[in-house]
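> No sequence on hand, only this structure:
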């Protein structure tokens, strides 16, 4: 160990959580000397009884006080939290205590660039905690670039200070008193990454951030009255679990990756024409309606389609419509119930006029079918034939099959498919649900 350079000792400590760091410092003077050069620390909750509260404070403050510069701090990871004394009550959430927040924040705020805070979750009681930490962080950490917060009820954001250096913001299972996100838009104008996961308190969010590159939205209880995104530099967008009551408006001319998961679609579903969209993933109970409102996009090459049980019937979900909207798709993934719905439509269309969909599938090269359920193996060959006879340009097919039938029986059916279409490259895997 003596022959190793100090930079390597620091790198070893950087990869450990605080209890392991403390053990290394006690066990080795080399690590103890290297500790002061450490710039990041991960501190996990390990309190199991009331008498440990003061000890926790002392250890935590000692750790950060002995570091020359603290650039990254992660505190409150509860993923591996052990049994604790119920008498602790709100004392366990030390981060909600303003005095303690200021005590440790004053020691790290000058150079802090990354901060991750997780509150303790106890049977949903976190919704009633009133955390002031966001306001304190915005007032003291002027060099902060990345901020993550999980499990808390934040107080009013009216006093939130501008965080001009902040590039990445993640809020998970947070109650945020900013219905339209107007204050957030104002305070983090240079934000590039925004993740709002399970956030309540926002009902009509308007995300107007000129520098935003990546955005992930998953509202709690799947309810938003209105969702508007005007983001001229946005490249990646993921919107999940949106109900039919939502009004969705997206204006992002540079968007290249889009994932939409919504239950049902209304007339208010509005997506501006995307001239750079390459990868698109859609999950809905009403895929046909989304395809109806989606403008023709010739740039999409990688398309994933997933459906919920009870698919909407406002507009038919057909392969013809799919390739009309996305005529340049070369890789198509069809998941679960969407396969069943499309296959049913293929039978209908083939009986009417098989030429309708042949033209639109000529460019398709790769087809992946996921969670394909087989009830009767004797129908497998016919099922696959309905697809492959239409996709004349196909070169590769991948199957992820959910089946209760024996592997030998299924392999026999796949061998028949390989014999019928020997020019295709076949990949398949079976699993039992």
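That came through fine. Just so it is clear, the model here is predicted, and its values are computed rather than measured.
> Only C-alpha atoms from now on, for both contacts and neighbour counts.
OK.
> for the chain, which helix is longest?
The single longest helix within the chain, with elements called by DSSP state H, is helix 336-353.
> tell me what that one is packed against?
The contact analysis (3 or more Cα pairs under 8 Å, 6 or more residues apart in numbering; DSSP states H and E) places helix 336-353 against strand 302-307, helix 319-325, strand 366-374, helix 380-388.
> which residues of the stretch 101-250 of the chain fall in helices?
Along the stretch 101-250 of the chain, counting by DSSP state H, counting those that start in this stretch, helices occupy 133-140, 182-187.
> Check it against this one:
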């Protein structure tokens, strides 16, 4: 190790994902210690073990405060481009009842703490990630966003988790292209400051952001957006002329408005029905729809001739009694040129109990379908087989069918279902798997 060239040693240290490991290497090797100051990133996370020792009367005096460790570490580096500081996941499970004092050593978005290290390294910073300790941060409002915006002119990526953020004093950051706010209480109920302060954002992630009333994302350069709304705002608006990839999960807004003409991939999850208003998606290729009111969502969705890959998820049983069209027919009416279709268990169950399967082929065109994936519970093997056969007979171009059978279905029923399907249609390449709520899908056989 001591004979290796300095650039190689620096490359080795730079690949370590934890600055604590870097510190151990520095102690173990004189050569590594000599180049350590040239590392340009800091990754420091407080473990659950360290936290427990810092609170125990037996070990508390021997544990250096976490913030002090970080400030010492960052002060030893010549240039800092990336900072990742936070708590490990097990600490996120610590209950409020377990914390009796007002300690703030893991309140990492604290402005006073940020002022200790940020001004020293801000000139070269490209990326900042702060993952707070929610027990200490949730009741402390912080102005760390305004501090970062005033110091870090060249910042490209910013991530803040588990904090209560103010937008007071937030100034524009024209170089920021990636913003992630996760499990955040945000004092920007309509996202006006977010839109104004980060005008060139290309990647926006708002995961579990609360405190929103009528949020609007209006960003001209946004390309990807992952938005999971934790409360139930009155309305949600997305106006993004450059957006190509959108994942949106919301509760029950009165109004959901989307204007994204270049959208190519849409993953939309709505807990309940809402007033959906969208401009035409002329470039949409992949569509994932999930709702407790899937039928009403489909009735409100615009005609999308370009969709090729379609997934339908119903989170609540919808009775097909007294309806003129099954959910499958609605899906294929909205997306008539779909080639790859995935039907989850409740959608398939509704399809099985629909009374109009006999005339399916005459009512809906399915010639373009060449691949179907279905998740089955098999309450009645006869009904399930009849439904599969009707679907196969209506899809002349179908060449691949993947069927996942629930793990609780007895083995002889699964075997009989597989045998009957393969005997009925030999032109199809069959794939068989098993599924169950809360577990990963597994394959029984692939490509028979």
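In hand now; what should we look at? Everything numeric in this text was worked out from a predicted model, so none of it was measured.
> I'd like the TM-score for the two structures, please.
For this chain pair, the superposition-based TM-score is 0.91 by TM-score structural alignment, normalised by the length of the first structure; 422 aligned residues with a Cα RMSD of 2.3 Å.
> and the longest helix of the first structure, which residues are buried?
336-343, 345-346, 349 (16 or more other Cα atoms under 10 Å).
> Make TSV from the residues you listed and add distance to residue 296 of the first structure to it.
Conversion of these to TSV gives the following (distance: Cα to Cα, whole Å):
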residue	distance to residue 296 of the first structure
336	25
337	24
338	21
339	22
340	25
341	22
342	20
343	23
345	21
346	22
349	22
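> Taking those residues, tell me the two that lie furthest apart.
336 and 349 (20.5 Å; Cα to Cα).
> rewinding a little: quick one, which of the helices of the stretch 101-250 of the first structure is nearest to residue 64 of the first structure?
Here helix 133-140 is closest among those (Cα to Cα), at 16.4 Å.
> The closest one maps to which residues in the second structure?
Helix 133-140 of the first structure corresponds to residues 144-151 in the second structure, going by TM-score structural alignment.
> Contacts for that stretch, please.
Residues outside stretch 144-151 of the second structure that contact it (Cα atoms under 8 Å, 6 or more residues apart in numbering) are 109-111, 114, 118-119, 122-123, 165-173.
> Counterpart of residue 132 of the second structure over in the first structure?
Match for residue 132 of the second structure (TM-score structural alignment): residue 119.
> Pull the contacting residues for that match.
76-78, 93, 95, 126, 150-152.
> Run through the residues that contact whatever residue of the first structure lines up with residue 244 of the second structure.
Counting by TM-score structural alignment, residue 244 of the second structure lines up with residue 235 in the first structure. Contacts for residue 235 of the first structure (Cα under 8 Å, 6+ apart) come out as 213-214, 252, 254-257.
> And the buried ones among those, selectable in ChimeraX?
Remark: buried members of the contacts of residue 235 of the first structure, expressed as a ChimeraX selection using 16+ other Cα under 10 Å:
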select :213,214,252,254,255,256,257
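> Run a quick neighbour tally on residue 63 of the second structure.
Using other Cα atoms under 10 Å, residue 63 of the second structure is surrounded by 14 other residues.
> Kindly apply the preceding question to residue 269 of the second structure instead.
21.
> Surely it touches residue 289?
Yes - if you go by Cα atoms under 8 Å, residue 269 of the second structure and residue 289 touch, sitting 6.0 Å apart.
> I'd say residue 172 of the second structure and residue 198 touch.
Yes - contact criterion Cα under 8 Å: residue 172 of the second structure and residue 198 qualify, at 6.0 Å.
> Just want to know which of these two has more residues nearby.
Applying other Cα under 10 Å to residue 172 of the second structure and residue 198 shows that residue 198 carries more neighbours, namely 22 against 19.
> Now do the same for the more buried one: its match in the first structure.
Aligned by TM-score structural alignment, residue 198 of the second structure pairs with residue 188 of the first structure.
> State the distance from its match to residue 411 of the first structure.
56 Å (Cα to Cα, to the nearest Å).
> Same check on residue 194 of the first structure?
Distance of residue 194 of the first structure to residue 411 of the first structure, computed by Cα to Cα: 46 Å.
> And these two? Which one has more around it.
residue 194 (20 against 14).
> Report the contact partners of the residue lying closest to residue 274 of the second structure once chain neighbours are set aside.
With Cα to Cα, 6 or more residues apart in numbering as the criterion, residue 274 of the second structure has its nearest non-adjacent residue at 5.4 Å, and that residue is residue 254. Residues near residue 254 of the second structure by Cα under 8 Å, 6+ apart: 233-235, 274-275.
> swap in residue 430 of the first structure?
400-403, 407.
> List buried residues within those.
400-403.
> Take the contacts of residue 235 of the first structure and keep only those in helices.
Residues from the contacts of residue 235 of the first structure lying in helices, with DSSP H as the criterion: none.
> Tabulate the contacts of residue 235 of the first structure (a markdown table), appending distance to residue 176 of the first structure.
As requested, these are exported to a markdown table (distance: Cα to Cα, whole Å):
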| residue | distance to residue 176 of the first structure |
| --- | --- |
| 213 | 22 |
| 214 | 20 |
| 252 | 25 |
| 254 | 29 |
| 255 | 27 |
| 256 | 29 |
| 257 | 27 |
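> now, which of the contacts of residue 235 of the first structure sits nearest residue 130 of the first structure?
Nearest member of the contacts of residue 235 of the first structure to residue 130 of the first structure, counting by Cα to Cα, is residue 214, at 28.9 Å.
> Please say which position in the second structure the closest one maps to.
Per TM-score structural alignment, residue 214 of the first structure is aligned with residue 224.
> Please tell me how far that match sits from residue 105 of the second structure.
35 Å.
> How about residue 328 of the second structure?
Taken as Cα to Cα, the span from residue 328 of the second structure to residue 105 of the second structure is 55 Å.
> most neighbours, which of the contacts of residue 254 of the second structure?
Result: residue 233 is most packed of the contacts of residue 254 of the second structure (other Cα under 10 Å), 21 neighbours.
> That residue is in contact with residue 216, isn't it?
No - counting by Cα under 8 Å, residue 233 of the second structure stays clear of residue 216, with 10.7 Å between them.
> Would you mind finding the match for residue 71 of the second structure in the first structure?
Checking TM-score structural alignment: residue 71 of the second structure goes with residue 61.
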